[in-house]
Every structure is written in C-alpha cells, then in structure tokens.
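S.K.: the sequence and its predicted three-dimensional model are supplied below.
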Amino acid sequence: MIDPRRQRELNRLLAHLGIDSSHKINWQILDLSLVHPSYSTTTNNDVLEFVGDSVLRLATSMWLHENYSDRKVGELAALRSHLVSDRVIAEIAAVYDLDRLLVMSNAARNDATAVRSRLAAGLEAVLAALYLSTNDFSLIRSWLDPHLEQAAQKLMSEPALGNYKVALQELTQARWKLLPQYQTLDPQDAEDDGAGNKTGTDGQELFTVEVWVADRCWGKGQGKSIKAAQQAAAAVALQALQARG
C-alpha cells in the first residue's frame, strides 16, 4: 500500500505528464522508479533504470524513423546518441520537477554534482514503469515526443550535429587544406579550472587538450575523457575561426 501523500505526488506527476490517472498504472512500480539507490541498497530504481534505458532508446528510434526517415543511418545514430544522453534526459526530467519526487539520502540530495545523473536515471526508471504498466508506449509517446522534437531541432541548428571536431575539420580543410592537430597536455602543464584545481566538480581528473591549425593553437578544452576534451577544444577553435572570417 502506497502512503496517501505519496499517492497524491504520483498523481500530480502523471497529471504533469498529461496522463490520466484512470489509465492502467502499476503504482508500486511507479513508486519504486523514484527511489534512489542511496535510500536503499535493495529496494531502489536501479533495475528499472536498466529497463528504461532500452525503452528510451526504442521510443527515440521510433520517433526518428517516423520523422527523419530520409536521413542517413549515421546521422540518425548521431541524433539518437544526443537525444538519449544524460544531459538531454535530465533537462526533460527537470521540466517535471522529478528531483523533488526522488526519495534519496540527505547526502545524495546535497550532492549538487550528481543532479544530472540522478535525474536522467530517474526519468529512465519512470519510463520503464510506464512501459511495464501497459507493455506498450501508450503512456509515453504523447509527452516524450515533443521533447525529442525540441532537442532535435536545437541540435540540428548546431554545426555537424554538435560534433565540433567534424565541423572544425570541414572548415580547416576548406580554408587551408589542413587537418586540425590535437595535443593532450601533461597534467603538470594543464591550466587549472579557475578554482585552483585540475579536477571536475565530482573530483574526477580532467583531461586538457589543445587544437592546432597552421602552427597556431586555436582552442583549448577540458573534459572527463580525451574525446570530450577534444570536442571542447574544437568548439572553441571553431568559434574563433568563424569570428576571424
């Protein structure tokens, strides 16, 4: 039995999603989808997150097929990768104030660096709960599709679908017939993040990469992986070169 106060919160969530609570809903699973692992190591949304990841990818693939079937497979894959990323999913979760509904420990709630990951995980778990309630997408597509459209339109307005390395390479080849060269700096040579350290907000060490074109450094970026740092550096370089004209 779900506590009446919790039931009202779940009803409000469904109303916010535009779902009539008279639909067949597995309330126990929906409640569980909003229990963070920090609250209980045995009764939490981990498994539902795992299922929801597949639900999200399939729903997104279906939406892309229905709306962008004229695109090449590689472009569709790039779009899907972006649309199911933690950043996009967390932004959607924030619209529905999901963080307020998550049951978690005080330590987890006070960890500002983990907000994105727990929001994304929470929404994926909710997707699983909704899918498992009906074994179809009838409780999902009506509210998820508009978010996918908005995120896709925003992405397609960016150079090379947000792949700044590709966009930079296209520009430098057209301008100089040269490829950008990326150099990963030794941690001792890297600049700090402006707060006196060379780690991210979650304590993970950051990689620093410079991108050079025509014997000049046009951009520097940091990331939790070399690939992410290269993308950040390419974004800076692309902006600099475009401003140069």
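M.R.: Perfect, I can see it now.
S.K.: for the rest of this, base every contact and every neighbour count on C-alpha atoms.
M.R.: OK.
S.K.: distance of L13 from G162?
M.R.: Noted for L13: a distance of 32 Å to G162, by C-alpha to C-alpha, to the nearest Å.
S.K.: other SSEs contacting the longest helix belonging to the chain?
M.R.: Counting residues, the longest helix in the chain under DSSP state H turns out to be helix 46-67. The contact analysis (3 or more C-alpha pairs under 8 Å, 6 or more residues apart in numbering; DSSP states H and E) places helix 46-67 against helix 73-83, helix 115-134, helix 141-156.
S.K.: which one of the ones you listed lies closest to D97?
M.R.: Distances from D97 to each of the helices and strands packed on helix 46-67 were compared using C-alpha to C-alpha; the shortest belongs to helix 115-134, at 9.3 Å.
S.K.: buried ones in the closest one, by neighbour count?
M.R.: Across helix 115-134, burial judged by 16 or more other C-alpha atoms under 10 Å covers 115-116, 118-133.
S.K.: so N44 makes contact with P37?
M.R.: Yes. Using C-alpha atoms under 8 Å, N44 is in contact with P37, at 5.1 Å.
S.K.: so which of the two has more stuff around it?
M.R.: Set side by side, N44 and P37 give different neighbour counts by other C-alpha atoms under 10 Å, the larger being at N44 (21 against 17).
S.K.: below is an additional structure, to be compared with the one above:
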Amino acid sequence: MSRKRDNLGQFETSIGYVFADRSLLELALTHVSAASGVRARLDSYQRLEFLGDHVLGLAVSAMLYRAFPDAEEGELSQRLADLVRKEACAEVALAWQVGPHIRLGPGEIQTGGRRKAAILANICESVIGAVFIDGGYGPAEQFIEQHWSGRMLKPVNPVRDAKSALQEWAQARGLPPPVYRVTDRVGPDHSPRFTIQVELPGLPTVESGGRSKRLAEQSAAEEFLIRQGVIRAPSDA
C-alpha cells in the first residue's frame, strides 16, 4: 500500500468513515489551487462543498427538531445558524486534523492554507458531500450526528454581530444575503443620522437608524432577528 493510501486511511480513522470510493475523498481534499487546466474548479472540492453545505443544513435541522421538541422556530433557527456557520465547520475540520491531508497549490501552502479557516470550513463541507455521494443520506446523517451532536447541546451563543448573525440565519434557510438600503439621512454633515432598511425575499422589511451607516445596519439587522424570534429584545433578556 502506498504512503498516500496509508495517509488517507489514517484520515478515515480520524473521521470515523471508510469510503467505498476513495477517489471521492481525494477530490474532497483537493483545493482549486492544486488542480490545473480548464477543469480546475471541477477537479477540486467545490462541487462537493456545495452539496455538503446543504446536506449539513438538512441533517442538523432534523437533529434540532428531534432534540428540542419544545423549541420555537426562532430558537431552532438560531441554533441551526450557530451550528452550520463557517467557523463551526472549521472547528470540526481542525478536530479531524485534516491539515496534512489537504491538497494545495504551492502558493496556498506558502501562505498557510492548511490553517486558513475558510479552507478548513470548505473541506469540512466537501467531506460531508463526499460521504453523501459515497454512502447515501443515511450514512451522511450518522456522520454528521457523530461530529455535531455534542455541539448541538451547548447553549446558543449570544449575538455579537447582528449583521453576521442575520446573514447566517438567511443562509441556513436557503435565502440570499440580506440587502441594506439607505432610506433617509438627516442632520448636519458632522452629525448625520441614517435610516437603513434591510430586505430578504418573501419577508417584510425592517427599518432602523443610527449615527453611521454601520450602526444603522447593525440596528436594522438586530430588529429583523428580534422580529423573527431568533433573538430576544434587550428588555426581554
């Protein structure tokens, strides 16, 4: 057996899944920088990452539905967004010790690609996609439960960045990123006040204000999350 296959076997042991088609695992670990030619993106993990992202969302949603029978939709949505966010996926990939197994181009290797959170998160999702193709939904769901069940039972993280939280919430529901629009600006140049409207398809818009565009966007995102029941209003906390 070659050293490459030995290494892949070690990684399979680490993640608790043995592939029937080892080539799927190899593809899941291949960054676009390590591929070449006109098919570079097709010969990288990107398609598997797309698939794994959606399989993860479905499996974690089902886990939450079963684990929290008294939770309302808003709480389930907040928990889902917290569990499938890119940072969480990167943490799972780190626990797998996937770094040495990632196939990277020379440039990514030199810039520390094996430790980049974005790449680690993508690899996590691509491995899930590979498990789904290799074994079907049942094994993929079991695989996700194995690596997410402990995280699922932790308390929901408080919202520190409302815009990021709203974007993660929207992503978990298959929606595009929120759109923020300035609807009003009043006051002198040295002390303006902005009113921002946040929009998501199929949902009523929300407006809020602040003394800068950034603060107004954060306020609008927070009001949107409160209205949807994802977080509580400060007076209700």
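M.R.: Sure, I can see it. Everything numeric in this text was worked out from a predicted model, so none of it was measured.
S.K.: what's the TM-score here?
M.R.: TM-score for the superposed pair, counting by TM-score structural alignment, normalised by the length of the second structure: 0.62. Supporting figures: 172 aligned residues with a C-alpha RMSD of 3.1 Å.
S.K.: picking that back up, okay, the helices and strands packed on helix 46-67 of the first structure in TSV with distance to Y182 of the first structure next?
M.R.: Shown next, in TSV, are those (distance: least, C-alpha to C-alpha, whole Å):
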stretch	distance to Y182 of the first structure
helix 73-83	22
helix 115-134	29
helix 141-156	24
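S.K.: mean shift between the helix or strand where D99 of the first structure lies and the second structure?
M.R.: When elements are assigned from DSSP states H and E, D99 of the first structure belongs to helix 98-101. Plainly put, helix 98-101 of the first structure ends up 1.3 Å away from its match in the second structure on average once the two are laid over each other (mean C-alpha distance after the TM-score superposition for the first structure).
S.K.: residues of that helix that come out buried?
M.R.: Of the residues in helix 98-101 of the first structure, those scored as buried under the neighbour-count criterion (16+ other C-alpha under 10 Å) are L98, D99, L101.
S.K.: who touches the residue nearest to the first one when sequence neighbours are not counted in this structure?
M.R.: Meaning L98 of the first structure. In space, not counting the residues next to it along the chain, L98 of the first structure is nearest to L119; the distance is 6.7 Å by C-alpha to C-alpha, 6 or more residues apart in numbering. With contacts defined as C-alpha atoms under 8 Å, 6 or more residues apart in numbering, the neighbours of L119 of the first structure are I89, A90, A93, A94, L98, D99.
S.K.: is it true that the third one touches E124?
M.R.: This means A93 of the first structure. No. Because the distance of 9.2 Å does not satisfy C-alpha under 8 Å, A93 of the first structure is recorded as not touching E124.
S.K.: which residues are in contact with the helix holding D99 of the first structure?
M.R.: Contact with helix 98-101 of the first structure is made by E9, L34, A93, V115, R118, L119, G122, L123, as judged by C-alpha under 8 Å, 6+ apart.
S.K.: now with 10 Å?
M.R.: Applying C-alpha atoms under 10 Å, 6 or more residues apart in numbering, the contact partners of helix 98-101 of the first structure are 6, 9-10, 13, 31, 34-35, 90, 92-94, 109, 115-116, 118-120, 122-123, 126.
S.K.: also stretch 197-209 of the second structure?
M.R.: Taking C-alpha under 10 Å, 6+ apart as the criterion, the residues outside stretch 197-209 of the second structure that touch it are 163, 166-167, 170, 175-185, 193-196, 215-225, 227-228.
S.K.: centroid residue for the second structure?
M.R.: Most central in the second structure under C-alpha atoms, centre = their mean is R85, positioned 3.0 Å from the mean C-alpha point.
S.K.: which residue is the nearest non-sequential neighbour of that one?
M.R.: E168 (6.4 Å).
S.K.: just L130 of the first structure next, same as before
M.R.: Distances taken as C-alpha to C-alpha, 6+ apart place L139 nearest to L130 of the first structure, at 6.1 Å, with adjacent residues excluded.
S.K.: name the SS class of the one you found, please.
M.R.: When states are read from DSSP: H, G, I helix; E, B strand; the rest coil, the local structure at L139 of the first structure comes out as coil.
S.K.: with S40 of the first structure instead?
M.R.: Per three-state DSSP, S40 of the first structure ends up coil.
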